[in-house]
Structures are given as structure tokens and as C-alpha cells.
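**Q** coords below, sequence missing:
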């Protein structure tokens, strides 16, 4: 077994990918071996419910460069990326999904730009194969919206597929917020950044792990992590409603003076009053909901719970395990607890 420290660490979250995980590892290794430098492939088992954990164990036994982190349960895609980067020891860390939509063959292109001096090299999707019109449209709107409402230059049409220099990874390891938007955090830290164009492929097997509900939650995490605009919008709407109310009262007052005999015009009736009350109530509830989203995130942070719990690691260096020790159940390997 090669004890030379890895130059590259590839981090891949895995959730129910039994049909693809072996092929994914084969293609990653095939992309990296011609470079002639040591590397490691870290698979993060995010609470898989299929045969993925058994397959990953077999892959590790056949090739020690394939290392495995088993979570005690499902903690989510962004947390799995965080755990992988916590344990990665390479000078450069490449994050890629294990569903083969992001082709591993692009990794050498990312590395080439890193050798030119760039410290974050992200993949830019020039084409998204196998995705619906709805998903493509909403993704395009989201990326352009978040650029406009935040002061962080988050590249558009990008995902989590990227290479990060060790300095960037060390900076990210100091950020422990629970509602994580990793592509935003990697932009926030700064450093020299550039993109590499590639074509995102359709899924070869399995189903998407990001249905509409998770996509909406992910978008909300991204917006609330980097922008106060929703809170400011609640204030703006309050001022607008107040202004409309004052104008309405002024109109009613003028019409009363101009036609005092009209005791009950149509807009003085109960219908207009009920509509006004319902409108104001809706504005108040929406504003409270926005505030509640931010308060809920504060509550999650002050509880101080770890981002994840590791049940077992396979092939992970003890130095890396010790550096992430506050997130492990133990420094020794033990039986996995997969829910």
C-alpha cells in the first residue's frame, strides 16, 4: 500500500447508488492514474438504504485508495460534502457527485487550471442533458437571482463539481453552519477562481435525489445563508401597505366631503373591509414566516450539535480522523450504523 500522502483527494457523496458506484470509481481512477501522482477517493455514505455500503466496502478491499466514511444516518448532500472535505488530506480536493452526471473525465481539466495558479476551479454547465425544461428554467432563474440579491459572486450555472486548493479547504473547515450552501461558501472565501466548461450528462441509472421539495429547501438555504433581502422585503411591503392605506383613507375622506348624502357607497361596505383585513393578515403572516426562517436557523446554530456523526471509516488516515475528531463517535473503526 502506497503511504505517500495524496496530491489529490476526490470527495463523492453517495446515497443509494448501488447501480453506479462501481462504474463511478472505475472512471475516477482511470481519469487520475495517467497523471502519475498519488490520490485518494473518499466515498461518503450518507445513510444509504440499498447495497451501496457493501459495494463500497468491497471496492475499498480491492483498492485501498478508495476510502469510505459511513454516517450513522442520512444527514444530507451538503453535509456529506463537508465530511468528505473534513477528512480529505490532498493538496487539492475535488468534489463530484457519484451519479456520473458530472463526468470524471473532466477532472484533469480542473487540475490543469489549478496548476496554473487558480485555487478554486468550478465546473460550468454549458449543457444539461436529460433534465426537464422546468428544472433547467428554475435553476437558471435561481442562479441569476442569488447573484443579484447577495454580495457574493456565486458563478451561474455551476454545481458542487469543483476543485479546491488546500488553503480553500482549510478555510471552509472553519465554517460550521448547519444550513450549508457549499458552492456559495466556496465563493465567499475568495482566492483565485475560474471555471471550466463541460457537458452535464443524463443519469445512467437510478433516480434523482433532489425532488422539487428538496430543491426548494436547497434554494431557501442558499438565499437565507447569503442575503438579508427577504427580511428587507417584509419591511418594504409593510411601508407599501401603510402608504396604500393612507391613500385609501384620504380618498374616502375626500369622497365623504364631496358627497355627504351618500351614507353607504359600495366600497364602504363589509366586503371591502373584509378584503382589507384579510390582505393585511396575509402580509403579517408572510412577514412572520420570513422572520421564522431566520430565527429557526439561529436556533439550529445555538444548539451546538455536530454537523454529522460518523459510525465507521475505512482506510481513513488517523491524522485526518483526529483533526475531525469532534465529529466522530470514535477514532477506531467500528460496525456501521446505517439507518
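**A** Noted; the coordinates are in hand. Predicted model only: the values in this text are computed from it and were never measured.
**Q** going forward, measure contacts and count neighbours with C-alpha atoms only.
**A** Will do.
**Q** longest helix in the chain, by residue count?
**A** helix 270-302 (DSSP state H).
**Q** Which positions in that one come out as buried?
**A** Within helix 270-302, the residues scored as buried using 16 or more other CA atoms under 10 Å are 283, 287, 290, 293, 294, 297.
**Q** what's the closest non-adjacent residue to the last one?
**A** Residue nearest to residue 297 in three dimensions, not counting chain neighbours: residue 179, with 7.3 Å by CA to CA, 6 or more residues apart in numbering.
**Q** you'd agree that neighbour is up against residue 220?
**A** No. Using CA atoms under 8 Å, residue 179 makes no contact with residue 220, being 9.6 Å away.
**Q** Go through stretch 56-76 and flag the buried ones.
**A** So, applying 16+ other CA under 10 Å, buried residues of stretch 56-76: 56, 59-60, 64-74.
**Q** Throw these into TSV and include secondary structure and distance to residue 239, thanks.
**A** Shown next, in TSV, are the buried residues of stretch 56-76 (DSSP: H, G, I helix; E, B strand; the rest coil; distance: CA to CA, whole Å):
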residue	secondary structure	distance to residue 239
56	helix	57
59	helix	61
60	helix	61
64	coil	62
65	coil	60
66	strand	58
67	strand	56
68	strand	54
69	strand	51
70	strand	51
71	strand	48
72	coil	48
73	coil	46
74	coil	43
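**Q** The structure to be compared is supplied as follows:
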């Protein structure tokens, strides 16, 4: 295994285990992979993944979730079901988003250990044995941390750093920067995630929120096998805003504090004006200052209303209780789990 794909354990909140306390190899393993317009990656991924996972466990399943792709991703996956007995395919009725697709895969998984990875091969399958070893040492969650992302612009990297800085300070739990969806978890951690029924999901935050003993391992993402990234700037900003709103009411409290501060400043400034007028008489100059103050406070009011509106929009989504996703068809689950002889 070369330096570009080797994982290295850098932090853990688990205790050290000796050989006698190692967990036995899992009875079953589920791999969950969300797809969105990744037709070019289907064959490349499966051909790279299956030789790695087949020796790891006697009972395995590879659950591919087609998140409403508009290309040939769905048909290609269904076609591969004919010659890959371990393959399971879930096709959603439309694009519900990566978090919903991952949740659909988790809900249909049956493995004692569950792994989540991307379809573009930037998450190297060769790291799965190391992740499984970390699980055997006692970790209920093995989270992969990106060393770097050379495919991101300096602006995007800086924006992500600011986002994680904010999340670290407003959340009641630790948010680990650059933690990827690429992770392995025990069945009890998977079940805990499925107990969270919220509709507006920020999956990266939910992984951290549930807790459980976690090992963090560094990895270097490989180059994309084919196609182009689906993560554009606007969706990333929307996702960041959803993450902040989902896990903290701090923005609302900030605006309450801001309003109280401005009200105090306005009171003292008004007192100053009254005293000045009584002593020196009425002074007409100051229109520019007055106009500037009106525009400034109008902007503050609109921003605060907008922030309240974001929380109300999230509440509106939750109250409707619509399903997180709708399934168009499934393939391969009727076979049950695939058992292989050692």
C-alpha cells in the first residue's frame, strides 16, 4: 500500500487494547455507496472494491443507492446485479440529496459492521482492512480524515475552515474538521443514527452527535476516477447553513444580544442628544449621520428577520413530516445476504 492510500491513526478516544481484547472478525459487512450521475464510475468502483471486501468477511453486501441520477447510473447498477451476487441496488424516485441517500442505505443494511464511502474512488477501498482492524480494537466508529484536498480552491478551503471554527464554538459536541463520509461503524452506531428522524439532516454533524468510541485515521484522497464533482459552491453554502441551524440556536441568541446592545447604545445616544439640545439649542446638521444610522439598523433588522426565517423554514419542514426519501425500485435484496465460504 503506497503513501497515497495508506491510512494512519492520528487520534482516538478509545482505550488501548491488547491481542486478547480484540473483537472477532465481523459476521457480516455492509458497504453503502450513494450515487448521483456517476455512470462512468460504476464499473471502475465495483471492480476495485469487490476484490478488497470479499476476503474481509464471509457475509457481505454492497448497497448502491442511486439518488435520482439523470444519466445511466441506475441501469448500469441494475445490470451489474446480474453478475454480482453481493450487489444490492436502491433507486430513489428523484434526487433527495446525499444525506437522504446514505440514510436509505443505512436503513436497508443488515451487516454487523457498516461502511460508507463515495462512488468516485476518492475514498480508497484499500483502506477498508485498516478500518476494520480499528473496529476490532474496540472503536464503534472509524472516521477517515482528509489530509488535504488539492482539487479545492484556496477560497473553498478557507470557507470550510471558517465553518468548522464556527461549529466548534456553537455546538455542544466536537466537530472534527475534514471528517469525511468515508467511515466504518458498528451496528449499534448505525441503529442510533436511524433513530434520528429529523428531515433536515446534516449527516456529518449527526455522526459526531451520537458519540460512541471513535478512531480517527488520516488518508489522502485519490484522484476522481471519472466525471466531475457534484459539490458546487452554492450547495456547499446551503449545506453549511443547514448544519449550523440544525445543531445550535446560537445564531438566534447572537441576534438577541445584538438587539439588546444596539438598544442600549441608542438609549445613551438619545440621552446625549437631549442633553446637548437643552444646553446648546437645536442643531440642524447631521442628516448624513441620521441616514446612515437608519440604513444600518434597517439592515440589522432584516438580517435578524432572515435568521429567524431560516429557523422557521426548518421547523416548517419538520412539521410536514414528509418522508426523507421515496424508493422507486430495489434489486438484489430478495437474495438476502450473500454468504461466502472461507
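**A** Thanks, I have it. Small disclaimer: the values here were computed from a predicted structure and weren't measured.
**Q** ok so, going back, give the other helices and strands that the following helix or strand past the longest helix of the first structure contacts.
**A** The C-terminal neighbour of helix 270-302 of the first structure among helices and strands, as given by DSSP states H and E, is strand 310-314. Other helices and strands packing on strand 310-314 of the first structure, by 3 or more CA pairs under 8 Å, 6 or more residues apart in numbering; DSSP states H and E, are strand 66-71.
**Q** And residue 282 of the second structure, how far from residue 268 of the second structure?
**A** 18 Å (CA to CA, to the nearest Å).
**Q** Please, where are all the strands along the stretch 51-200 of the second structure?
**A** Counting by DSSP state E, counting those that start in this stretch, the stretch 51-200 of the second structure has strands at residues 59-66, 87-92, 113-116, 141-146, 179-186.
**Q** What lines up with residue 91 of the second structure in the first structure?
**A** The pairwise alignment with the first structure assigns residue 91 of the second structure to residue 70, based on TM-score structural alignment.
**Q** One more: residue 43 of the second structure?
**A** Residue 43 of the second structure maps onto residue 22 in the first structure, by TM-score structural alignment.
**Q** Residue 179 and residue 220 of the first structure: which has the busier surroundings?
**A** More crowded of residue 179 of the first structure and residue 220, by other CA atoms under 10 Å: residue 179, with 19 against 14.
**Q** For that one, list the residues it contacts.
**A** By CA atoms under 8 Å, 6 or more residues apart in numbering, residue 179 of the first structure lies in contact with 221, 225, 297.
**Q** Residue 278 of the second structure: neighbouring residues, count only.
**A** Other residues close to residue 278 of the second structure by other CA under 10 Å number 9.
**Q** Give me the three-state assignment for it.
**A** What DSSP: H, G, I helix; E, B strand; the rest coil gives for residue 278 of the second structure is helix.
**Q** Tabulate the buried residues of stretch 56-76 of the first structure in JSON lines, adding columns for distance to residue 47 of the first structure.
**A** Output for these, formatted as JSON lines (distance: CA to CA, whole Å):
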{"residue": "56", "distance to residue 47 of the first structure": "13"}
{"residue": "59", "distance to residue 47 of the first structure": "18"}
{"residue": "60", "distance to residue 47 of the first structure": "18"}
{"residue": "64", "distance to residue 47 of the first structure": "22"}
{"residue": "65", "distance to residue 47 of the first structure": "22"}
{"residue": "66", "distance to residue 47 of the first structure": "18"}
{"residue": "67", "distance to residue 47 of the first structure": "16"}
{"residue": "68", "distance to residue 47 of the first structure": "12"}
{"residue": "69", "distance to residue 47 of the first structure": "10"}
{"residue": "70", "distance to residue 47 of the first structure": "7"}
{"residue": "71", "distance to residue 47 of the first structure": "6"}
{"residue": "72", "distance to residue 47 of the first structure": "7"}
{"residue": "73", "distance to residue 47 of the first structure": "4"}
{"residue": "74", "distance to residue 47 of the first structure": "4"}
